[in-house]
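# dropping the sequence and predicted coords here.
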Amino acid sequence: MKDNLLATPDLIPARMLNEYVYCPRLFYLEYVQREWAENVDVLEGRFVHRRVDRPGGPAPVPAEITAESKIHARSVEVGCPELGAVAVIDLLESDDGQVVPVDYKRGAAPDLPEGAWEPERIQVCLQGLLLRANGYRSGYGIIYYAADKTRVQVDFTPALVARTKQLLAAARALAVSGAIPPPLVNSNKCPRCSLVGICLPDEINFLRGDDKASEATVATTLPSATEAPGGVLPAPTGREVRRLVPARDDNKAVYVQGQGYALGLNGTVLEIRDKGQAVDAVRLVEISQVNLFGNVQISAQALRALVNREVPVLHLSYGGWLQAVTTAPPHKNIELRRQQFQAAGDPDFCLRLAKAFVSGKIRNSRLLLRRNGRRLDPEVLSQLAALRNAVERCEELSSLLGIEGNAAREYFRHFSAMFKPENEPPFDFTGRNRRPPKDPVNALLSFAYSLLVKEMMVAVIGVGFDPHLGFYHQPRYGRPALALDLMEEFRPLVADSVVITVINNGEIGPSDFIQRGEAVALTPRGRKTFIEAFERRLDQLVMHPVFNYQVSYRRIFEIQARLLARTLMGEIPRYIPFVTR
């Protein structure tokens, strides 16, 4: 990504022009929105460049170069404001008074008449044009394919030069247009792209309605599990939505709740220490997030290493309330945040999104009761369905709050029906209370919601949102309103489901709680047990009701956050909440 680091609003890096020729959408994501992700191809390419990325060797000025000059310079920066481009040339060689840019590629040379793919030929040609613009003679370039150690010569013919300039002008026009190109349709380029999880090409094309991105829809009737707010879903395309991202995140969340513990760095390993002695350790490359409860210290070296890897560090109170998040500098996608702030000022847009969030929550609450409730009065399911229908008729946020409140009261009034009846229930539960929770079930629910909101914070920050500006939950000092918005549809499916599971399975009992006045809280052992159950739930594979592929809940959090972003950017017509079948 070294060329991209040199980018200014007026200069397009040669590597970015390669991306434009390969996929205009990829170029826009990386150059304009500053998105970046690594996969095995990126890491292998970095390994291939490990030597040429280190500057070295003389690069004489044009007047000093003769036919006898021997040049072997690595990582040579060259730019031209008039041409509007910049590049870092991997290797610069000489040939009879000319300079020859050599560009390294990780793969093998393709079996093509031209000897190389067009994006690679355009990239090395632009490097040659930049050299010419700086007074050098350059008639051809070399593409070195590391896999088969092949050098392919690319002659800077008039046709290639004209094509390069044409594409450079088109890339610049796209960069200033403010309109992201549509995804490629069913392209073989997508599976190996490092940004496929950000781009979501098949998902976006599906939600647009068809391959031409129409907004055709088909009517459905309540209570279909895949129904979208407003009673419509995108029309089927007749093509399967490919799961192009891993079903699970192999990296794991780290939780540290031992009071007085400290986190330190030992090489590339994060150590958890008690009184200076390591009690546990995990490699940095295996960490997705770090959660610190209460008085847990972290060294500056460890914090810097985590931030450099874009691993968020979440600081929670001893009881589990999120208090701070330490991350790298804010996401570079300012375009998304501008759209977020603009959309948040549109009452009609906010209402549409809020109705989707609340509709998803009510439907999932109803689903959980229907699946798990015992001796359940059928009337409650009818009431929840009616409240869900009322959401669609709602015309004000204040009315929507009332509907949601009524649905929550009805849901929690029958919540205990989901506990196993074989034995005497270990806890009494008559309704929801908080601040502080006054019984064990409410203590579990509050802790579950605090864990869920910090997961949503990680998701929305990672996508590039401002987590404190929501559409349903209105801004309030210190409140992560957007994270609260997105978590609504997942409260029943994740948080409430874990509470029911740990009670019904006997994983948590009365001895896992402590009473302080009216407040009830989990003991350290109880928190540990609940966190383990919560992580199992997040790692569970579930079928996405719209795209029909299986991914973990934690992965779905990110997908839903990105779909919300695509809704704000106008790429898809509406946000569809996640509702299991």
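Arrived safely, thanks for sending. Numbers count the residues shown, from 1 in each chain.
# from here on, contacts and neighbour counts on C-alpha atoms
Noted.
# so in the protein, which helix runs the longest?
Secondary structure of the chain per DSSP state H: the longest helix is helix 347-372.
# would you mark the buried spots in that one?
350-369, 372 (16 or more other Cα atoms under 10 Å).
# over to stretch 557-572?
Per 16+ other Cα under 10 Å, stretch 557-572 contains these buried residues: 557-569, 571-572.
# following the longest helix of the chain, which helix or strand shows up next?
helix 378-393 (DSSP states H and E).
# which strands or helices does that next one pack on?
Packing partners of helix 378-393 (3 or more Cα pairs under 8 Å, 6 or more residues apart in numbering; DSSP states H and E): helix 347-372, helix 397-413.
# nearest to Arg536, of the ones you listed?
Set against Arg536 and scored by Cα to Cα, the helices and strands packed on helix 378-393 come closest in helix 347-372, at 18.1 Å.
# distance from the chain centre to that closest one, please.
23 Å (Cα atoms, centre = their mean, to the nearest Å).
# relative to Leu452, how far out is the residue nearest to Val196 when sequence neighbours are not counted?
Leaving out its chain neighbours, the residue that sits closest to Val196 by Cα to Cα, 6 or more residues apart in numbering is Cys190, at 6.2 Å. The spacing between Cys190 and Leu452, counted by Cα to Cα, to the nearest Å, is 31 Å.
# so how many other residues sit close to Pro440?
Residues within reach of Pro440, counting by other Cα atoms under 10 Å, total 24.
# let's verify the closest residue to it other than its chain neighbours: helix, strand, or coil?
Take Pro440 and drop its neighbours on the chain: the residue closest to it by Cα to Cα, 6+ apart is Val520, 6.2 Å away. Here Val520 is strand, with the state taken from DSSP: H, G, I helix; E, B strand; the rest coil.
# ok, Val520 - contacts?
Shown in contact with Val520 (Cα atoms under 8 Å, 6 or more residues apart in numbering): Pro436, Pro437, Lys438, Asp439, Pro440, Ala443, Phe513, Ile514.
# re earlier: now the helices and strands packed on helix 378-393 in a markdown table, with distance to Ala179?
Shown next, in a markdown table, are the helices and strands packed on helix 378-393 (distance: least, Cα to Cα, whole Å):
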| stretch | distance to Ala179 |
| --- | --- |
| helix 347-372 | 20 |
| helix 397-413 | 31 |
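# ok, and here's another one to check against it:
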Amino acid sequence: MQLIDNNPITQSETLRVSALHALAYCSRLFYLEEVEELYTQNAAVFGGRRLHAELEKQEDETWEELFLESAELGLRGAVDALRTRDGETIPYEHKRGRCNRDADKKPIPWESDRLQVLAYAYLIESALKIPVKEGRIRYHADNVLIHVPLDDAGRQTVRDAIHRARILRAAPQRPPVTENERLCTRCSLAPVCLPQEARLAHNREWQPIRLFPEDDDRQVIHILEPGTAVGRTGEQLKITRRGQSPETLPVQQVGQLVMHSFSQLSTQALHFCAHHGIGVHFVSGGGRYIGSFDSRQGSIQRRIRQYSALSDGGFCLELARKLVQCRVQGQRKFLMRGKRGLKQHSPRLNETIIQMKKVLKQLPQATSLESLLGLEGNLAALYFGALPCLISTEAPREMGFSGRNRRPPKDRFNALLSFGYALLIKDVMNAILTVGLGNSKK
């Protein structure tokens, strides 16, 4: 028996049992977590933690949690609960959801859960040198307890999974997206993996179940007042403003933390945010985006693909061309929607919409970044030149717009534009730091 001591050198020699659970669920999920070291958390993850916390309070003397490692088997992990009765040692796994059902509607474990409890049972045998006859899985949603026997076939299943996991850990590229689309809808790493977008990129005729990951319902917290301090207390963020009582926010409710002006963030709070996948961004007092905290680790394979892509001039030009095209198409549609609400006809607005369409058709012919920048500048001039046509005549005079200016903006309209762009850049950076952005061609 060898207890885990959080030594990274020791841990690098073995696989986590939970990694085998991910492997059985989806090989791409395993690769993202174990090789690229990408993690995220959703409601199901937090719900699982709450379940385990509740179970810990209910445990009696027959239950214990055990951290084990077996170099011989190549596994390490913490058993949810270990129960010893009548001389038999039985590992238990607790799951929030419902069990699987066979053709006769009899309860059976999900394959990933079955592999996980078998791996824990085998790990106990290997580390403690005691026989284990079975593992058990409790599905709390339908209150079902399933017995999983550890026989020779079960041991072979675990060894095969370990062998497959080691091959994947040495692979230089991500596995393809799983063919079972239903798995993606429940996966906590769907916002990182982007399975629907990957499928669409390889098959334009494919019809997605859900094109984009679910919206993040967590709050974006903006710290606006200079001198405000953000710290940590327990599993909460503590916000202290001058002359006011501190406010606390549970970590599960926060998706991003945006620090404006000269607000303060403690080191403990920064570590806390990094651990829980909370994006931390910094904006100046004037509303200019300054930067974001990058807490990523590892991800070597993804970065190799990024550098490879950026070294490909053709790929860079194509990517830039798509970015310009998407941006301008959005601007043109905005002008067209605004046109519908106008009480009076605007020849200038109509002409701009037509002209932007003509310039858009020239984008595929841009053969260099320089020529593309010229077209983008032309399109920007057209858009901002027509933008005043959408401003209501009833708007206050100080909210008028006569042209784009920045660094610093010289009027209120441009100040709002610049601040909006700063928030947009912040959200784009938050997505990049979460997703990672690899080379889609690979």
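Here it is on my side, so go on. Values in this document were obtained by computation on a predicted structure and should not be read as measured data.
# once they're superposed, tell me the TM-score.
The TM-score (TM-score structural alignment, normalised by the length of the second structure) is 0.82; 426 aligned residues with a Cα RMSD of 3.6 Å.
# one step back: what's the closest of the helices and strands packed on helix 378-393 of the first structure to Tyr20 of the first structure?
Ranking those by proximity to Tyr20 of the first structure (Cα to Cα) places helix 347-372 first, at 32.6 Å.
# average offset between that closest one and the second structure?
Compared with the second structure after the fit, helix 347-372 of the first structure shows a mean deviation of 1.5 Å (mean Cα distance after the TM-score superposition for the first structure).
# related to what we said a few turns ago, the contacts of Val520 of the first structure, buried ones only, as a ChimeraX selection?
Buried residues among those (16+ other Cα under 10 Å), as a ChimeraX selection:
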select :437,438,439,440,443,513,514
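# which of the contacts of Val520 of the first structure sit farthest apart?
Farthest pair in the contacts of Val520 of the first structure, by Cα to Cα: Pro436 and Phe513, 13.6 Å.
# before we move on, back to that, between the contacts of Val520 of the first structure, which is closest to Glu30 of the first structure?
Of those, the one sitting nearest to Glu30 of the first structure (Cα to Cα) turns out to be Ala443, at 43.9 Å.
# check which helix or strand the closest one maps to.
Element membership for Ala443 of the first structure (DSSP H and E) is helix 440-463.
# please tell me which residues of the second structure that helix aligns onto.
The aligned range for helix 440-463 of the first structure in the second structure is 412-435, by TM-score structural alignment.
# average gap between that stretch and the first structure?
Taken over the aligned residues, the distance from stretch 412-435 of the second structure to the first structure averages 2.3 Å (mean Cα distance after the TM-score superposition for the first structure).
# what lies in contact with that stretch?
38, 40, 191-194, 279, 281, 283, 287-289, 291-292, 294, 296, 398-401, 404-406, 408-409.
# pull out the buried residues from the residues you listed.
Taking 16+ other Cα under 10 Å as the criterion, what is buried in the contacts of stretch 412-435 of the second structure is 38, 40, 191-194, 279, 281, 283, 287-289, 292, 400-401, 404, 409.
# residues in contact with stretch 321-334 of the second structure?
For stretch 321-334 of the second structure, the external contacting residues (Cα under 8 Å, 6+ apart) are Ile353, Met356, Leu360, Leu363, Pro364, Leu372, Glu376, Leu379, Ala380, Tyr383.
# among those residues, who's most crowded?
Neighbour counts for those peak at Leu379, which has 22 neighbours (criterion: other Cα under 10 Å).
# Three-state assignment for Ile239 of the second structure, please.
Assignment for Ile239 of the second structure (three-state DSSP): strand.
# residue in the first structure matching it?
By TM-score structural alignment, Ile239 of the second structure lines up with Glu271.
# and the strands in the stretch 51-200 of the second structure?
Ranges of strands in the stretch 51-200 of the second structure, per DSSP state E, counting those that start in this stretch, are 63-70, 75-85, 88-95, 100-101, 107-108, 134-139, 144-149.
# and those, which is most packed in?
Scoring the strands of the stretch 51-200 of the second structure by mean neighbour count under mean count of other Cα atoms under 10 Å gives strand 134-139 as the most buried, with a mean of 22.
# neighbours around Lys332 of the first structure, how many?
Using other Cα under 10 Å, Lys332 of the first structure has 14 other residues around it.
# what of Val359 of the second structure?
Counted with other Cα under 10 Å, residues neighbouring Val359 of the second structure total 14.
# look up how far Lys95 of the second structure lies from it.
Counting by Cα to Cα, the gap from Val359 of the second structure to Lys95 of the second structure is 56 Å.
# same check, this time on Val283 of the second structure
Computed as Cα to Cα, the Val283 of the second structure to Lys95 of the second structure distance reads 41 Å.
# over to Ile209 of the second structure?
To Lys95 of the second structure, Ile209 of the second structure is 26 Å away according to Cα to Cα.
# now Val192 of the second structure
Remark: distance between Val192 of the second structure and Lys95 of the second structure (Cα to Cα) = 24 Å.
# and for Arg136 of the second structure?
Distance of Arg136 of the second structure to Lys95 of the second structure, computed by Cα to Cα: 11 Å.
# what's the answer for Phe30 of the second structure, then?
For Phe30 of the second structure, the distance to Lys95 of the second structure equals 19 Å [Cα to Cα].
# what's near enough to touch the alignment partner in the first structure of Asp80 of the second structure?
Under the alignment (TM-score structural alignment), Asp80 of the second structure pairs with Asp90 in the first structure. Asp90 of the first structure is in contact with His49, Val52, Asp53, Arg74, Ser75, Val76, Pro101, Val102, Asp103, Tyr104, counting by Cα under 8 Å, 6+ apart.
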